[in-house]
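>>> no FASTA, just this:
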């Protein structure tokens, strides 16, 4: 695929995961600001989701986080980059580390001046959660890379991972969270707010160079989540009567370790300071209300 050339004076940023939740939120914020020329890495530029980005003015470049040649081509001429990695692929957490390290190395070789890496909350505290530890290994590689500028964002659990509307899926999710959290509160963040912080770090690299920041917008028990749903939607969500013993059996091991971390320690995040930085950061109730609005035509 031919590279789209940036013919304007704006610095170019490459966004990974642009057709997904986080990368998509970053693209949306960057387009609002209109300070950078946005390029998106896409495994399949012909896909409907990629073409939707193109229709919004985003340049597409074919590439894969495991393919060094495609990354070198995609990063050519880029001043800045946003990296988000996935552990739920065929190579698991080992593949996540491999792809993350490869991207950092290619970004440094390409002369990228600011790399924003979206990691996970408490990755730097040795949680023992496999998909937290894999992101920490990427963080460590980034810190040791000698790359000119970097920012590490550590989002907590996405509000967007919870089904916003009534139904069986939400009822089962609430039962799982009730059982697995055992009354403990959980810090949450809206994906759009991850996009906001990432965009600021990409647009203002001098102010964000070397920063590490955990991102959260609310801290709630399951019962307080249900209260928020009731206020926003007019009815209190039901909780499915699923036996806890069954949940223990079907829960993947890495998620069991994650919820053990939630119960015993939980994420570190300074929500009041984050709200000073970004007064619009969403509470869970605000997120539910936004999700409950009719879709814009």
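Sure thing, it's come through. If you're wondering where the values come from, they're calculated on a predicted model, not measured in any experiment.

>>> going by C-alpha atoms from here, please, whenever you check contacts or count neighbours.
Will do.

>>> buried stuff in the helix or strand encompassing residue 230?
Secondary structure assignment for residue 230, by DSSP states H and E: helix 222-233. Residues of helix 222-233 classed as buried: 222, 225-229, 232-233 (neighbour count, 16 or more other C-alpha atoms under 10 Å).

>>> which elements pack onto it?
The contact analysis (3 or more C-alpha pairs under 8 Å, 6 or more residues apart in numbering; DSSP states H and E) places helix 222-233 against helix 168-181, helix 284-292.

>>> now do the SS call for residue 96.
helix (DSSP: H, G, I helix; E, B strand; the rest coil).

>>> separation between it and residue 226?
34 Å (C-alpha to C-alpha, to the nearest Å).

>>> equivalent analysis for residue 108, please.
Residue 108 is 46 Å from residue 226, by C-alpha to C-alpha.

>>> next, name the residue at the spatial heart of the chain.
In the chain, the residue lying closest to the centroid (C-alpha atoms, centre = their mean) is residue 22, at 4.1 Å.

>>> what residues does that residue make contact with?
84, 191-192, 194-195 (C-alpha atoms under 8 Å, 6 or more residues apart in numbering).

>>> any chance of the residues you listed in JSON lines, plus neighbour count and distance to residue 159?
Output for these, formatted as JSON lines (neighbours: other C-alpha atoms under 10 Å; distance: C-alpha to C-alpha, whole Å):
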{"residue": "84", "neighbour count": "20", "distance to residue 159": "18"}
{"residue": "191", "neighbour count": "25", "distance to residue 159": "7"}
{"residue": "192", "neighbour count": "23", "distance to residue 159": "10"}
{"residue": "194", "neighbour count": "27", "distance to residue 159": "11"}
{"residue": "195", "neighbour count": "22", "distance to residue 159": "13"}
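
>>> use this one as the comparison:
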């Protein structure tokens, strides 16, 4: 088990300072969370973005981030953006989204970023993969990330792999509804099957911790903040809304036509799926949010 570690600011004061940390897709969900954590720690962030003119990029610049435009289809732009960086964080997603996931394109994207880090001689790389990527899940967008993990290993890069589980933020669009005064949550997961989950904010904090103090995390770690059945998830949402709640398990067939996501929900039911050690993760990040504290932080359930 990992011991308690100092805060990020304490780490900066006690360790040799890191001059520049590069963050890919710094205006995205995970990249933004990593950038937030680093900026709050007083670290110099080089934000790698598709457009330096976007409102989100401008907001980062106002907070002190250095903006650098990159294009994964232009390897030279990636290498130039990473030269002189003391550490580099990146993640991948299928181009075009999850409806018809281009997982081969996702792997190509990850390989291009890994190759650029190697060419630029980046001393430490943190890659956000996904929980279960290393366990032959058969989920296409898990397997595509594991191919990137393997490529990082083949390059001999000094790498930390962070594998987050299901995001609590998914409940903003897989949200419960209110029907006849009862909050109802429906998901294609059996009612008694536990699902591990984590807040994106905490993913960013843990990844930032790895960037600031590599020794504080193992070389690869699966991360989660809570583990709940569908019935428990519905009950917590209902409690925050002040309503009775129920959970209804949907058949997997509701995901027909969405092969990648259907494979993921099928995998959820074949326990154990995600296998994060919550006690270990809390030692790395004691402020880890549960679903309840995530809702309390402003992610409100459906209104009556």
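Yep, that arrived. Just so you know, these numbers come straight off a predicted model, no measurement behind them.

>>> got a TM-score for the two of them?
For this chain pair, the superposition-based TM-score is 0.85 by TM-score structural alignment, normalised by the length of the first structure; 276 aligned residues with a C-alpha RMSD of 2.5 Å.

>>> the second structure: which residue goes with residue 46 of the first structure?
Matched to the second structure by TM-score structural alignment, residue 46 of the first structure sits across from residue 53.

>>> again, but for residue 118 of the first structure
Checking with TM-score structural alignment, residue 118 of the first structure has residue 128 as its match.

>>> how about residue 206 of the second structure, what's its partner in the first structure?
Aligned partner of residue 206 of the second structure by TM-score structural alignment: residue 197.

>>> circling back: nearest to residue 62 of the first structure, out of the helices and strands packed on helix 222-233 of the first structure?
helix 284-292 (31.8 Å; C-alpha to C-alpha).

>>> burial of the closest residue to residue 201 of the first structure other than its chain neighbours, as a residue count?
Counting by C-alpha to C-alpha, 6 or more residues apart in numbering, residue 208 is the residue found nearest to residue 201 of the first structure once chain neighbours are left out, at 5.3 Å. Neighbour count for residue 208 of the first structure, taken as other C-alpha atoms under 10 Å: 21.

>>> what do you get for residue 62 of the first structure?
The local packing of residue 62 of the first structure (other C-alpha under 10 Å) involves 18 other residues.

>>> contacts only, for the alignment partner in the second structure of it.
With TM-score structural alignment defining the correspondence, residue 62 of the first structure maps onto residue 69 in the second structure. Residue 69 of the second structure makes contacts with 48-52, 77, 81, as judged by C-alpha under 8 Å, 6+ apart.

>>> what about 7 Å?
Listed by C-alpha atoms under 7 Å, 6 or more residues apart in numbering, the contact partners of residue 69 of the second structure are 48-52.

>>> among the residues you listed, which one sits closest to residue 96 of the second structure?
Distance ranking of these against residue 96 of the second structure, using C-alpha to C-alpha, places residue 50 first at 14.8 Å.

>>> test my guess that that closest one contacts residue 71.
Yes - between residue 50 of the second structure and residue 71 there is a contact at 6.2 Å, judged by C-alpha atoms under 7 Å.

>>> the two: which is more packed in?
residue 50 (18 against 14).

>>> returning to what we had before: got CSV for the helices and strands packed on helix 222-233 of the first structure, with mean neighbour count too?
Converted to CSV, these look like this (neighbours: other C-alpha atoms under 10 Å):
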stretch, mean neighbour count
helix 168-181, 18
helix 284-292, 18
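
>>> which one of the ones you listed lies closest to residue 31 of the first structure?
Nearest of these to residue 31 of the first structure, taken as C-alpha to C-alpha: helix 284-292 at 20.4 Å.

>>> residues touching that closest one, excluding its own?
164, 190, 218, 228-229, 232.

>>> please enumerate the helices of the second structure.
For the second structure, the helices defined by DSSP state H cover 8-14, 29-40, 55-62, 75-82, 103-120, 140-155, 200-212, 230-241, 259-269, 278-284, 291-296.
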